[in-house]
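[1] Sharing a model prediction with you, sequence too.
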Amino acid sequence: MATKRQRQSIVSALIALLETRDWQDIGLDDIAAEAGVSLAVLRSVFDTKVAILEAFVRDIDETVLAGDDGDMGDEPPRERLFDVLMRRLDTLKPYRPALRSLAASARRDPVLAASLNRMALVSQGWMLTSAGIHIKGLLGAAATQGLVVAFARVLRVFLREEDAGLPRTMAALDKELRRGERSFLRLERVSRPIRRGVRRRWERPASAQADPEDPAGAASSPA
C-alpha cells in the first residue's frame, strides 16, 4: 500500500513528465520511475494514467476550496464566481508548461478530451458551489457544461499570457462570465414555461386525474 507521500510523488511525476513529453508518450512505467516507486506501489493507488490525472485535478479543487475566505456573500453571483475561478487560475500557475502539453495532446486525442471534459464538469460543479451558486436539474447541467466550455476558452489565454498579473486572462474571464450569464438567463426564460407545464402535469390533485378504468380518461392520461 502506498503512503500519502508516495501518492503525491506519483501525481507530481506525471505532471513533471508532461512538461517534456506528450500524454500519449508517457507510460505507467515512466511515471513509476520518475516517482521512484515500483509498479506494484503505483498499481495499489491508481488504475490508469487518467486516474493519476484525476488525482491532480482533485488536489487543485481542494486547494481552491480551502482558499474560500467566506467574504464574498455580499457580491453578485458573477463576481463571486469570478473570484473563485481566478483563485483556480492562480493555483494552476506553476503547472502551465504541463497544461500546455496536455491541451495539445487533447486536441489530437478525443478520448483524452472526453476524459478532461468529465473531470472539468466535476470541478466546475464544485467551483459553482464555492461561489454559492446552486442550479438544479437539466438547467444546472447545462450551466455547468457551459462553464466548462467558457473556462476552457479562458485557459487558452491563460496558458499564453506572460504578464504575472494576468490582465488578459482576467479580461477574458470577465467576458466569458458575462456572456455565460446572458446565455443562462435566456435559457432560464425559455425553460421556465416548460418546467411549469411539467409541474402542472404531474402535480395535479388526485381528484383531477382520470379514473384508470374510464376509457376516455385513459386516452387522455400522460404516457
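    Looks like it arrived, so ask away. As the structure is a computational prediction, the values presented were derived from the model and not from experiment.
[2] Going by C-alpha atoms from here, please, whenever you check contacts or count neighbours.
    Noted.
[3] quick one, helices of this protein?
    4-18, 28-35, 39-45, 49-66, 77-92, 96-108, 110-130, 137-160, 167-202, 215-220 (DSSP state H).
[4] In JSON lines: those, plus mean neighbour count.
    Shown next, in JSON lines, are these (neighbours: other Cα atoms under 10 Å):
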{"stretch": "helix 4-18", "mean neighbour count": "19"}
{"stretch": "helix 28-35", "mean neighbour count": "18"}
{"stretch": "helix 39-45", "mean neighbour count": "15"}
{"stretch": "helix 49-66", "mean neighbour count": "17"}
{"stretch": "helix 77-92", "mean neighbour count": "18"}
{"stretch": "helix 96-108", "mean neighbour count": "17"}
{"stretch": "helix 110-130", "mean neighbour count": "17"}
{"stretch": "helix 137-160", "mean neighbour count": "17"}
{"stretch": "helix 167-202", "mean neighbour count": "14"}
{"stretch": "helix 215-220", "mean neighbour count": "11"}
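[5] and the gap between the most centrally placed residue in the chain and residue 81?
    Against the mean C-alpha coordinate of the chain, by Cα atoms, centre = their mean, the closest residue is residue 120 at 2.5 Å. From residue 120 over to residue 81 the distance is 15 Å, taken as Cα to Cα, to the nearest Å.
[6] distance of residue 189 from residue 195?
    10 Å.
[7] cool, and residue 38?
    The value you get for residue 38 to residue 195, if Cα to Cα is used, is 54 Å.
[8] Second structure for comparison follows:
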Amino acid sequence: MAKRSSSGKKSTIRDRVIESTLSLIAEKGFRATSVKDVIKACGVTEAEFYHEFDGLLSVLVAASRHLNAAMMDAIADFEEDDSTRERLFALVMARFDAATPWRAAIRELARSAPTNPVLAATAGQALMTMSARALRLAGVRVSGPFGFARVNGFMLTVVLPTARIWLQDESADLSKTMAALNESLDRAERLMDYSRPFCGPFGGSAPSAESVPPAPSDTTNGSGKSPTLSQ
C-alpha cells in the first residue's frame, strides 16, 4: 500500500512541476525562469524537485514525452484502410492539440533556442523523437540504413514548417495548422517520390499500440532525469 501511495505522489509532483515550469516560461521567458522559481510556484521541496528532475531542461523533456503519449492515444481511432498520410495527419494533429495549453511557453522556448545551444539541442532531440514516434505509429519503417533520413526528412519538411504556423494559429479549430500540415505532407510525398530509389518507400500499415517498439531514446533515463541537462 505504501509503495502505491508513493508512486501516486511522484506522479502528482511531476505533473505539478511540469505545469508550473511551462506557466513560468510563458510568463517570464526561459532565461528568467529558475528552478527556485518553479519550486516556489508548485509548492514542492528542493529535494522533491531534484528527485524527479535534474533541472529545467529535463522538465521540458518530460513535457515532450507527455505530448508524445497523445499520439499513442490517437491510434485507437485508426481504420484498417487508412493511408499512411491520413495516419500521419491524425498523429501530428493529436500532438498539436495536446500542446495547445502550453503554446505560449513553447513560443518562448522557440525564441530562446537560437541563443541557447543546449536548449536548441534538447528541442532538436525532442523533435526527432516525436518524428520517429509518429512515423513508426503510422507504419513507416524508421530503422535500417535509411531510417535516420526518413525521420530527419519528416521533421524538416513536415513537423517544423507546421509548428511555425501552429505557434501563431489562434483559431479554435486550428484550421491554419491543419492546412499547413496538409501542405507539408504534400511536400513530403513529393520528396519521397523523388528519393524513393535511394531511401525506399514512405508507407506501410498501422501497427497496434502493443506492437510499437519504444521510440529512440531521448536525453532522459527511465526516471525522466538527465545527468547533462541541469540548469
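    Arrived safely. Keep in mind that this is a model prediction, so the values were computed, not measured.
[9] where does the TM-score land?
    Scored against TM-score structural alignment, normalised by the length of the first structure, the superposed chains reach a TM-score of 0.80; 192 aligned residues with a Cα RMSD of 1.7 Å.
[10] So the residue nearest to the centre of the first structure is in contact with residue 148, correct?
    Yes. Look at residue 120 of the first structure against residue 148 with Cα atoms under 8 Å: they come within range, at 6.1 Å.
[11] hmm, back to that, identify the residue of the second structure aligned to the residue nearest to the centre of the first structure.
    Counting by TM-score structural alignment, residue 120 of the first structure lines up with residue 127 in the second structure.
[12] what's near enough to touch that match?
    155, 159 (Cα atoms under 8 Å, 6 or more residues apart in numbering).
[13] Now residue 49 of the first structure: closest residue in space, sequence neighbours ignored.
    Counting by Cα to Cα, 6 or more residues apart in numbering, residue 49 of the first structure lies nearest to residue 28, which is 6.6 Å off, once chain neighbours are set aside.
[14] check contacts around that neighbour.
    Going by Cα under 8 Å, 6+ apart, the list of residues near residue 28 of the first structure reads 39, 48-49.
[15] Which residue in the first structure aligns with residue 197 of the second structure?
    Per TM-score structural alignment, residue 197 of the second structure is aligned with residue 189.
[16] Roughly how far does that match sit from residue 196 of the first structure?
    11 Å.
[17] just residue 79 of the first structure next, same as before
    From residue 79 of the first structure to residue 196 of the first structure the distance is 30 Å (Cα to Cα).
[18] Ok, residue 147 of the first structure next?
    Residue 147 of the first structure is 25 Å from residue 196 of the first structure, by Cα to Cα.
[19] Over to residue 156 of the first structure?
    Applying Cα to Cα to residue 156 of the first structure and residue 196 of the first structure gives a distance of 39 Å.
[20] again with residue 84 of the first structure
    Residue 84 of the first structure is 33 Å from residue 196 of the first structure, by Cα to Cα.
[21] Keep only the contacts of residue 28 of the first structure that stay in contact in the second structure.
    Contacts conserved in the second structure for these, counting by both residues aligned by TM-score structural alignment, their matches' Cα atoms under 8 Å: 48-49.
[22] Take the contacts of residue 28 of the first structure and lay them out in a markdown table including distance to residue 169 of the first structure.
    Listed next are those as a markdown table, based on distance: Cα to Cα, whole Å:
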| residue | distance to residue 169 of the first structure |
| --- | --- |
| 39 | 40 |
| 48 | 32 |
| 49 | 29 |
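[23] since we're on residue 172 of the second structure, how many residues are nearby?
    For residue 172 of the second structure, the neighbour count with other Cα atoms under 10 Å is 7.
[24] can you list contacts of stretch 147-164 of the first structure?
    Here stretch 147-164 of the first structure has contacts from 89, 96, 99-100, 117, 120-121, 124, 166, 168-169, 172-173, 176-177, 180, using Cα under 8 Å, 6+ apart.
[25] for stretch 125-139 of the first structure, same thing?
    61, 65, 68, 72, 77, 80-81, 84-85, 140, 143-144, 187-188.
[26] So what would you say the end-to-end distance of that stretch is?
    Using Cα to Cα, the two ends of stretch 125-139 of the first structure sit 13 Å apart.
[27] Relative to residue 138 of the second structure, how far out is the equivalent of residue 72 of the first structure over in the second structure?
    When the second structure is aligned by TM-score structural alignment, the residue opposite residue 72 of the first structure is residue 79. According to Cα to Cα, residue 79 of the second structure stands 11 Å off from residue 138 of the second structure.
[28] Which one of these two is surrounded by more residues?
    For residue 79 of the second structure versus residue 138, the count of surrounding residues by other Cα under 10 Å is larger for residue 138: 27 against 11.
[29] do you know how far the more buried one is from residue 118 of the second structure?
    The value you get for residue 138 of the second structure to residue 118 of the second structure, if Cα to Cα is used, is 30 Å.
[30] ditto for residue 110 of the second structure
    13 Å.
[31] do residue 158 of the second structure as well
    Taken as Cα to Cα, the span from residue 158 of the second structure to residue 118 of the second structure is 23 Å.
[32] How about the contacts made by the counterpart of residue 89 of the second structure in the first structure?
    Matched to the first structure by TM-score structural alignment, residue 89 of the second structure sits across from residue 82. Residues near residue 82 of the first structure by Cα under 8 Å, 6+ apart: 173-174, 177.
[33] how does it look with 6 Å?
    By Cα atoms under 6 Å, 6 or more residues apart in numbering, no residues touch residue 82 of the first structure.
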